[in-house]
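**Q** Structure here, sequence nowhere to be found:
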């Protein structure tokens, strides 16, 4: 089980969801964080990003495939996630078993801007979408 952070959660606009869709958190990623499984791979990816913003390590771990999930996720107190751009997605719909989502997540580390660019793979596991890991380029 993930350790609980002893620091205060990152400041979060409670009206707008951190995932960038421009909707209210309570209508966007909030239900996923409360236990309602996202319907698509992209919705799961957005809810995972929002969980990182909110330092919700339990959700991040629970939405990770058990075969690739780390033992723990420790929030970095110097890192703040500040924006998400979904670049493209493939599969990951209501009738799919697999999907990919390419995104760019923006952050500030010790006040300096940076970004994480990833194409992520998602699978259905026990009927719900889970994060498998990054799609790695062929060797």
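**A** Happy to help now that I have it. It should be emphasised that the depicted structure is a prediction, and the values quoted were computed from it without experimental measurement.
**Q** only C-alpha atoms for contact and neighbour calcs from this point on.
**A** Fine.
**Q** what about residue 100, which SS state?
**A** Residue 100 falls in the strand class when you classify it by DSSP: H, G, I helix; E, B strand; the rest coil.
**Q** put this beside the first:
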């Protein structure tokens, strides 16, 4: 995520754990948030190669279960009972879909899906609702 001089990289390259597919993430839209997080991280005197390290094992990242607990607690604090590990991904995808004038190809690419049908299903849309939009 960060260059050695502390600046945010333009892209991050990841492999999707579930599918094994490669994905390139564009980081510029969240650059300010990443820098704010980095400053907080340094103030806490934390040292790890992971963006979200385990508090018990800083040489490892937090687990999916721990991330779910964090999201669930955040949801409780906000009075949202459906906040989970995929909520931000789905919400972000739907927002891109509507803000891009329903460009399903763009969303499909961002989610690294292999078909438009898969992306429409993921967004909870069927063909009829898509045509109505």
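**A** In hand now; what should we look at? Worth saying up front: this structure is predicted, and the values here are computed from it rather than measured.
**Q** Need the TM-score from the superposition.
**A** The TM-score (TM-score structural alignment, normalised by the length of the second structure) is 0.25; 56 aligned residues with a CA RMSD of 4.8 Å.
**Q** Count residues in the vicinity of residue 112 of the first structure, would you?
**A** 10 (other CA atoms under 10 Å).
**Q** One more: residue 120 of the second structure?
**A** Using other CA under 10 Å, residue 120 of the second structure has 19 other residues around it.
**Q** got the end-to-end distance for stretch 74-88 of the second structure?
**A** 12 Å (CA to CA, to the nearest Å).
**Q** can you check stretch 110-129 of the second structure too?
**A** Length of stretch 110-129 of the second structure, first residue to last, CA to CA: 21 Å.
**Q** just checking, residue 81 of the first structure touches residue 53?
**A** Yes - under the criterion of CA atoms under 8 Å, residue 81 of the first structure makes contact with residue 53 at 5.5 Å.
**Q** Strands of the second structure, residue ranges please.
**A** Here the second structure has its strands, by DSSP state E, at 11-15, 22-26.
**Q** What helices and strands are in contact with the last one?
**A** Just to be clear, that refers to strand 22-26 of the second structure. Applying 3 or more CA pairs under 8 Å, 6 or more residues apart in numbering; DSSP states H and E, we find strand 22-26 of the second structure packed against strand 11-15.
**Q** Return the set of buried residues in the strand it packs on.
**A** Within strand 11-15 of the second structure, no residue counts as buried by 16 or more other CA atoms under 10 Å.
**Q** what's the spacing between residue 67 of the second structure and residue 73 of the second structure?
**A** Distance from residue 67 of the second structure to residue 73 of the second structure, counting by CA to CA: 10 Å.
**Q** swap that for residue 121 of the second structure, please
**A** Going from residue 121 of the second structure to residue 73 of the second structure by CA to CA gives 28 Å.
**Q** Between these two, tell me which one has more neighbours.
**A** residue 73 (16 against 11).
**Q** measure residue 37 of the second structure to residue 104 of the second structure for me?
**A** When CA to CA is applied, the distance between residue 37 of the second structure and residue 104 of the second structure equals 31 Å.
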